[in-house]
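Asks: Any chance you could fold what I've pasted below:
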Amino acid sequence: MKFGKEFASQMVPEWREAYMNYNNLKTLLKQILIFHRRQTRLPDNHVNSRPAPPSKAASLKRRVSLFRAFSGLTSRYGNNSPKEDKEDEVILVSAMQQADEEQGEDVQSYQTVFLRSSEEGGDLELVFFRGLDHEFNKVIQFYKSKVEEVVKQADELSQQMDALIALRIKVTNPTAAAAVAAAMSPFINRTNTGSIPLEVIHEDQQPKRTEVAKGYQMASLEVLNHVKVNVAPETPITTMKNVFKSLNPNLHFNKSEVKVAEEKLKQAFIEFHEKLRFLKNYAFLNQLAFSKIMKKYDKITSRNASGAYMKMVEESYLSQSDEVSKLIERVEAVFIKHFCNGNRHQGMDTLRPKAKRDKHRITFFVGCFFGLSLALTVAIIVSVHARDLLKSQGRTQYMNTIFPLYSMFGFLVLHILMYGGNVYFWARYRVNYSFIFGFKPSTELGFKEVLLLGFGLSVLTLAAVLSNLQMELDPQTKSYKTFTELLPLALVIVVILITICPFDIFYRANRFFLLVCLWHCICAPLYAVTLPDFFLADQFTSQVQLLRNLQFYVCYYGWGDFKHRNAETCNNSTVYDVLFIVIAVIPYWIRLLQCIRRWNDGRDSTQALNGLKYFSTIVALVTRTIYSQKGGIAFKVISASTSGFATIFSTYWDLVMDWGLLSRNSENPWLRDKLILPSRSIYFIAMVLNVILRLAWMQTVMDFRELPFLHKNALTAIFASLEIIRRGIWNFFRLENEHLNNVGKFRAVKSVPLPFSYEDGYKNL
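Replies: All right, here's what the predicted structure looks like:
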């Protein structure tokens, strides 16, 4: 793999704009290469060849230099290094102070003076070094800002650790506070240089009491008088107490508070350590990129400028700063000591989770299940054709009862497959979906795992359909076989049992994550709304027909209609008709409550408008359902007008707010300033498809419910599938926009709420 691709693959996706623009500098070098070819009259197809050397001796000298040991990133140029002849000098690099208008202070920047600008083609090389300086100064400024940020966070975590240690001492053994503190406390340096964040002293390096009195101070219980605890778990009950201001935020000094505080602080350390690793990798990759680009420059121009430039790079803050490395060591030491009982192996496994490996057996089973699905589909078609089931007298009864039962699984399989496609394209275009959704490290499902679940469920469903293609009653018993009639119910029970299975099988971490998000949706607005919560609720708004089919399951099997394959109990029930409307409204009602909660938490007027959008959809859905049940010109006009307003509102919201498109003054006309997909036409195609698929509701208003060759339930299933496809397209662009927002704010790690908050003006020294 070429370095450019390797460099891009190792970047932190949210920091991509802050990395050295290697491709742009490589393009400038290509222009210099083309100029040299024209000067030496080399053919244009010699892309990888370098200009002819001036002499045979110089050629031999450069060829020998290819076999020298690399010393670019770690070597230091001291007084003993050989001095270059000033006549061979190509560049002079100097540091200068410039005023930064945004920060209001002077910042150090580097400028390269190209000494051969008077030569032919020197203007191209001058442009290259200007671009090189711009990239290097950008990298330096970003790295400095991030180092200052992590140092402040380290100081805050140190204060959090002081409060945690004091709380541990208070709860476990208050009478032996001094002894426990000597064994567990992270000592704070009180030298003239100030406190060192996250400084820890190991058991074998404990200072004596006299040394403690001179240079160190142990964490005392006094800090508990100046902190408030934030360890109360967020539940519907605590939310209601907060509404009525009845929740006491003070410490009660019990073990449950210690446990919750430890978990929160442990997660904060994990995220902080990940950020430090990102920052260390950022510095290394950029130094390597500057080394590579300068070697390419030397190769193309036959000059020797990389030594001088890399000397400047190695003497800069990017290479000389060791704050990040020290912080990584201190974080690891504190984490191992205080959260893993000194078990280094356990601590490092937690802080540095192993990369997820691609298992070949998953690929194998995906192929097997896909092949089985195709084979079962062909078998069903052949069976229907051979037995001439389409002309059977029981066809209508089958479509009214059995088809809705199995079509529910078809909707679910289609949604899973669309999500698998989303995951594939998110990974391909480096949309950090794992970070955005908040999955635990190495637990997110790749597209192959998602397809495995989808095709696996598809095989079970198609096998059940094939075994339940009985259209006529048994002439002797005047009923259908109980076993085959219970297959859909058994399939539902199997799916539910797998979803709630407590054992570590079938991707337990993801199932638990899904159940937590589902519970948050059910309890809306009693939980703070996160992106996974409203993202899942949006998926349910596109699965209204699935929820209605689930309602049919309860009625069909609960009242025993399955014995005679008759749905008269459901169709003739007024309660069923009312629940038919309520079930469809529930997903939109959840989204409305979530918008109200987000507006209350952030006072964002945008969320109020978003809630209005879902309210308009609820009104449109109710009027359409009533019209489909009762008919009438009045309901037809009302349903058409409310549906038209809701469709226009929702389409505009999708394109502008969720996708960030339709920007007039954008660099890409009517699109965003930044795009991930290489072709702009894909965005316009997606917008057109979104508008067309949004109009699927018109089939209800225009009485377009049944075709001569297609049953109305089959037509309903087709339109429901189109809505699922629209949601799958929406998913990609919605998360792409979220990813670009994170990129714009350089958010690469999760923000974890800390367990303790200090009083204003109090500093633990």
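Asks: going forward, measure contacts and count neighbours with C-alpha atoms only.
Replies: Will do.
Asks: Any idea how many residues pack against Ser641?
Replies: 15 (other Cα atoms under 10 Å).
Asks: Proceed likewise with the subsequent sequence, for comparison:
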Amino acid sequence: MKFGKEFAAQMVPEWQEAYMDYGKLKTLLKDILRFKQRNRPPTTPASLKRKLTLYRAFSGLTQRYNHYPTSPSTTRDDDHDIESQAILVNSVNRDGLQSYHTTFLMSSDEGGEYELVYFRRLDDEFNKVEKFYRSKVEEVMKEADMLNKQMDAFIAFRIKVENPQGWFDRSVEMTRLASDVAASAAALSASTPRGARASGRLVMSMDVIEEGVSNSHGQSDESSDQEKDEEETIDVVNQKVQERGPNNIRASRPAPLEVLNRVKINNTLETPRSTIKSFLHYPMQTELNFSRKNLRKVEEQLKRAVIEFYQKLRLLKSFSFLNTLAFSKIMKKYDKITSRDASKSYMKMVDSSFLGSSDEVTKLMERTEAAFIKHFSNSNRTKGMNNLRPTAKRERHRTTFSMGFFAGCTAALILALILIIRARNIMRQEGATEYMENIFPLYSLFGFIVLHMLMYAANIYFWRRYRVNYSFIFGFKQGTELGHRQVLLLGFGLAALALASVLSNLDMQMDPKTKDYKAFTELLPLNLVLLVVIILFFPFNILYRSSRFFFLTRLFHCICAPLYKVTLPDFFLADQFTSQVQALRSLEFYICYYGWGDYKHRQNTCKDSGVFKTFCFIVAVIPYLSRLLQCLRRLYEEKDAMQGYNGLKYFLTIVAVSMRTAYGLNKGLGWKTLAWIFSSIAAIFSTYWDLVFDWGLLQRQSKNRWLRDKLLVPHKSVYFGAMVLNVVLRFAWFQTVLGLQVSFLHRESLITIVASLEIIRRGIWNFFRLENEHLNNVGKYRAFKSVPLPFNYDDNEDKDD
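Replies: Next up, the predicted model:
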């Protein structure tokens, strides 16, 4: 793989604009190369060219290109001979900010203007990278101080809970542990020579590339030598701290008891109980309660915060070394094209800059590893590093094979079903109407689920292809997110089971020997539903347990919408259910058909029940009501008026769905008129919201007219096609109001097709919704999740510090 592609593949997606624009600089080098090729002097005969080359080599004319001079004096002469240099790099201060400017000394040469443009762009890129890196390092240093205070309180809290009698005896030890940051910083600075750090940076730059490549293939391992070196470093740090003794510990650190007097529990509104208390203005419990339950809660919160902080450090380290390597690569290309020796001077500047010489991130990583292993992994290094550096999911051949096997089974079963229906002329036989009205709605549920899973698998495939960081947006734990192959495996597996059940049902219905066992044949779809539910709640670690539990957790948040803090996975899942109204109605039919005992006689008395009709209204509006309550919760918390308008959209949709449901059950001109009016208003409002706010399109002043400034898909026609398709599929509800009938389709089949079109529309919406969210993260350089911390320090005390 070429470095340019490898470089792009290992970028932090949300920081891609902060990286060096390798492609642009490479384009400028191609301009220089084309100019030199156009103005190349006439070629000389091969024999003459070889003689000239030998003459230059033995006469010493090419000595300045030799990287291994024969004496130190030669090196000094070359370094100070400005006539032999192509560039001169200076550090300048602009508005109090340090930047670098390269002076091209050969601008008078033929084609020098091309090289001048190249170095101007090179300086701009380096200053951009260095400024971004400096700002991020300052951020993590501030966060390190904050986490250090949290660790002070956590260590004191743990000692108070686990060993209250030995509290005062262990105070000195705790103070020493809390001083790790300053002590280890001094120890590392004293024990690590500058040359070793520079050579270490070169090694780490190679490690970054290898780590990124292995992650792309789902592998990430640490060598035993690296672990040994890190352990030796930690031992050196601990030795330095011990040599300092307790008298040299930083005096500004408070005593352990004083730490606990200055902190309070940070109560976040993340549970129904805390939300209700906040809404009723009930005073929250902020005093410290020294119990093991609270200790586990504090430890889990702080553990998540430290892991997230460590991921920031890893990304910053990768950012630094990838960019350093990119500047080295591009300068080597420049030297090769121009036959100059400018890379040495430029890379000397890069190595001495903050980007190349700063080792704060490396020190912080070492201290974070040591602290995490000691306090959160019971000094088990392997366990601690597995938490800090989770391995990416490996793509397994058996997954691909199983997915293909079930896909083939699904295709074969569909073909067999079509042939049986045609050969036996089932749709014209006696009882076909009862079958379509009773059995077809039962099995259509699986069709809706499978179609949605196939659309989600397609979403994942295209999100990965266009580098949309969907796992970060959804908050998946690294290494547990499902790929498109895993989702396709589940979808085709469920489809094969459902189709096999349909064929079994038809076979037992047509076979005279089993025809009398109607009750048993009717139970097949119910058994399949129960199997799916059992798998979904299965507690053992098989069949993607983490993903199943993640889904169930978000589903519970949707059900208890206003009582939980709304996150993107919550409202994204609720939006998915707004496109599965017909599937929810199928579940309602399951309860009625089997609960009332209609399955024994294959009769459908549900539509004659007033309770069933009432629940038809309730079931249809539940997903929209959940989204409305989520919008109201965000409006209450964020005071954002846009959430109010979004809630109004869902309220209008609730009214429209209710009117259409009432018209479907009661008919009548009045219901039809109301259904038309409210459905039209809701559809227009929702379509406009989809295109403008959810997708970020229809921007008149954009450089991509009627789209947006940044597009991940290179073909603009895709966006216009998606907009048109979204409008057409959004108005598929016309069929329910107009009462359109197709002669060769049963009414239930037509309803299923319309519901499937809505699922397809939702799948298209999903891709562009997450694309827009990803671009918002890119614009704000948002690559991390904010993790709530367990303790709050007294502000007045902090000011005194």
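Asks: Going by residue numbers, what spans are strands in the stretch 151-300 of the first structure?
Replies: Under the criterion DSSP state E, counting those that start in this stretch, the stretch 151-300 of the first structure contains strands at 188-189, 216-217, 227-229.
Asks: try the first structure
Replies: All strands of the first structure, identified by DSSP state E, fall at 91-100, 105-114, 188-189, 216-217, 227-229, 756-758.
Asks: quick one, what contacts Ile159 of the second structure?
Replies: Taking Cα atoms under 8 Å, 6 or more residues apart in numbering, we find Ile159 of the second structure in contact with Trp167.
Asks: To which residue of the first structure is it aligned?
Replies: Superposed on the first structure with TM-score structural alignment, Ile159 of the second structure falls opposite Ile169.
Asks: Its match and Asp162 of the first structure, how far apart?
Replies: Using Cα to Cα, to the nearest Å, Ile169 of the first structure is found at 11 Å from Asp162 of the first structure.
Asks: what do you get for Arg672 of the first structure?
Replies: Distance from Arg672 of the first structure to Asp162 of the first structure, by Cα to Cα: 46 Å.
Asks: and if you look at Ile590 of the first structure?
Replies: According to Cα to Cα, Ile590 of the first structure stands 41 Å off from Asp162 of the first structure.
Asks: thinking again about what came up before, any idea which of the strands of the stretch 151-300 of the first structure is most buried?
Replies: Ranked by mean neighbour count under mean count of other Cα atoms under 10 Å, the strands of the stretch 151-300 of the first structure are led by strand 188-189, which reaches a mean of 22.
Asks: Not counting its own residues, what contacts that strand?
Replies: Here strand 188-189 of the first structure has contacts from 195-197, 199, 215-218, 765, using Cα under 8 Å, 6+ apart.
Asks: Please pick the buried ones from these.
Replies: Neighbour counting with 16 or more other Cα atoms under 10 Å marks 195-197, 199, 216-218 as buried within the contacts of strand 188-189 of the first structure.
Asks: Return the closest of these with respect to Val578 of the first structure.
Replies: Among those, Pro197 lies closest to Val578 of the first structure (Cα to Cα), at 62.0 Å.
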